[in-house]
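**Q** Coordinates for the following, if possible.
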Amino acid sequence: MDTSGRWWSLFHLVLALLTGVGFVFGVTGGDDPLVLYAPLALAAVFFGASASPRVRSHPAHVPVEFGVLTLLFGMQAVSNDSLITAGLAALMAVGTLVELYNWRTGSTLLRLD
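**A** The predicted structure is shown next:
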């Protein structure tokens, strides 16, 4: 899939802005700020960097993207004790392993392109 276009840059920029808004307005009274701010900061930095076509065109971008999403789902599952997000984190971990294999071998195993 070609992710070098302007629309992909806009998409990642919007994701970075949305996580930035969550970063600013996300903390409520009893929440631990570190539990909330760490995933939002990670997402904002990653999606902000992904707005650059040069970053997205790097061969390691897809495995890193899967790894970041796995980490985000994992942090959410641990902080909320949610079985659903734990399951999504496990699926993302499998996707990360598949993408690491694809990156290493140059294949497109299990991709829907």
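
**Q** all contacts plus neighbour counts: C-alpha atoms, from now on.
**A** Noted.

**Q** all helices of this structure, in order?
**A** Along the chain, the segments classed as helices by DSSP state H run 6-25, 33-50, 53-56, 61-80, 83-105.

**Q** Let's see this one next, to set against the first:
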Amino acid sequence: MTKSTIDILKDDYPQIPAKILEALDAADINRTQIMLCTYILRQTYEDNRSAAPIYFREFGYLKNVSLPWIKNQLRLLIERKIVICLEENPGEIGFYIINPKVSEWEAKRPYNQKA
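**A** Okay, here's the model as predicted:
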């Protein structure tokens, strides 16, 4: 590839830190949690925002996943310190980021806790 092609591709894709992507690959999280994390990463880094607003109604296209399940999975990610909730508004919107301090993430899922 020529340098100009590399520059064009670089501008089209968000610059997500590699250590966060590597940590997500190694984290013991389920498919729904991976989907939530990638959604938060895309919303944050694509638009150069400080946090990703999550409107839970946006996940209505997932036919096999209920809204309470998504909220529960997000809560588990917050408990493990993978996701940080910056602001939660009444209703169904909140502002979230992926914790950039990967060393603070808790390694294991709390299997024994009730949802």
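
**Q** Let me see the TM-score of these two.
**A** The TM-score (TM-score structural alignment, normalised by the length of the first structure) is 0.31; 61 aligned residues with a C-alpha RMSD of 4.5 Å.

**Q** picking that back up, mean neighbour count added to the helices of the first structure, as JSON lines?
**A** Formatted as JSON lines, the helices of the first structure follow (neighbours: other C-alpha atoms under 10 Å):
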{"stretch": "helix 6-25", "mean neighbour count": "16"}
{"stretch": "helix 33-50", "mean neighbour count": "18"}
{"stretch": "helix 53-56", "mean neighbour count": "15"}
{"stretch": "helix 61-80", "mean neighbour count": "18"}
{"stretch": "helix 83-105", "mean neighbour count": "17"}
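
**Q** How many neighbouring residues does Ile20 of the second structure have?
**A** Ile20 of the second structure sits with 17 neighbouring residues when counted by other C-alpha atoms under 10 Å.

**Q** Am I right that it falls within a helix?
**A** Yes. Counting by DSSP: H, G, I helix; E, B strand; the rest coil, Ile20 of the second structure is part of a helix.

**Q** What distance do you get for it to Asn89 of the second structure?
**A** According to C-alpha to C-alpha, to the nearest Å, Ile20 of the second structure and Asn89 of the second structure sit 27 Å apart.

**Q** Could you do Lys19 of the second structure as well?
**A** Lys19 of the second structure sits 30 Å away from Asn89 of the second structure, going by C-alpha to C-alpha.

**Q** Give the residue from these two that has the larger number of neighbours.
**A** Taking neighbours as other C-alpha under 10 Å, Lys19 of the second structure and Asn89 compare with Lys19 leading, 12 against 8.

**Q** tell me the centre residue of the first structure?
**A** Leu69 (3.3 Å; C-alpha atoms, centre = their mean).

**Q** I figured that one hits Met92, correct?
**A** Yes. Counting by C-alpha atoms under 8 Å, Met92 is a contact partner of Leu69 of the first structure at 7.0 Å.

**Q** Contacts only, for Ser50 of the first structure.
**A** The neighbourhood of Ser50 of the first structure, defined by C-alpha atoms under 8 Å, 6 or more residues apart in numbering, consists of 9, 12-13, 56.

**Q** Need the three-state assignment for Ile54 of the second structure.
**A** Ile54 of the second structure ends up strand, using three-state DSSP.

**Q** Next one: it relative to Gln73 of the second structure, how far apart?
**A** Relative to Gln73 of the second structure, Ile54 of the second structure is positioned 13 Å away (C-alpha to C-alpha).
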